[in-house]
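1. Predicted model and sequence below, questions to follow.
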Amino acid sequence: MSNNEPKAVVELSAKDLTGPGVIFCPNPKMALWSNHPKVFIDVATTGEGRCPYCGTAYRLKAGEKLHAGH
């Protein structure tokens, strides 16, 4: 495994996203001891985003479509 590989990958459905296509990390399934400041990660733009603190990658499941909020 290279240093560029994410620590973990979380597959998301469109309904998992909040606001304008973002997810927050740490997520509710993470252990309390591994907490870091809450950050919002944009996954709507490219379909994927990575946490700058823990390296967890968040990506949309294949075939998931986001509804435009315009």
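-> Done, it's in.
2. alpha carbons only for contacts and neighbour counts from here, please
-> Noted.
3. Report the secondary structure state of the most centrally placed residue in the chain.
-> Per C-alpha atoms, centre = their mean, the C-alpha nearest to the average position across the chain is that of Y58, at 3.0 Å. With DSSP: H, G, I helix; E, B strand; the rest coil as the basis, Y58 sits in strand.
4. put this beside the first:
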Amino acid sequence: MSETQAAATVEVTAKDLQGEGVLFCPNPRMPLWSNHPRVFLNLSQDGQGKCPYCGTVYKLKDGEHLPHGH
């Protein structure tokens, strides 16, 4: 990997979220060699979150809405 390579941005849908705006990294599509401890990220504030381990940014796709609680 190049030092100048930018961190990945992953667009997610409301269906990808666990609960109210939460998802985890590493995501199931990442290769095994890139695994790190599981981190839960909350997208409910501004529709995006950044993994503190690998720098992957998860962003809610345009037009998607976060599910609301009961």
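-> On my side now, so go ahead. In this text, all values refer to a predicted model and were calculated from it rather than measured experimentally.
5. related to what we said a few turns ago, so the closest residue to the residue nearest to the centre of structure 1 other than its chain neighbours versus K29 of structure 1, what's the distance?
-> Nearest residue to Y58 of structure 1, sequence neighbours excluded (C-alpha to C-alpha, 6 or more residues apart in numbering): V10, at 4.8 Å. From V10 of structure 1 across to K29 of structure 1, the span is 11 Å (C-alpha to C-alpha, to the nearest Å).
6. Looking at these two, which has the bigger crowd around it?
-> Legend: neighbour count by other C-alpha atoms under 10 Å for V10 of structure 1 and K29, higher for V10 (14 against 7).
7. residue contacts, that one?
-> Taking C-alpha atoms under 8 Å, 6 or more residues apart in numbering, we find V10 of structure 1 in contact with T56, A57, Y58, R59.
8. Now do the contacts for the third one.
-> It stands for Y58 of structure 1. Counted by C-alpha under 8 Å, 6+ apart, Y58 of structure 1 has contacts V9, V10, E11, L12, I23, V43, E48, G49, R50.
9. Give me the distance between the second one and D42 of structure 1.
-> Distance of V10 of structure 1 to D42 of structure 1, given as C-alpha to C-alpha: 14 Å.
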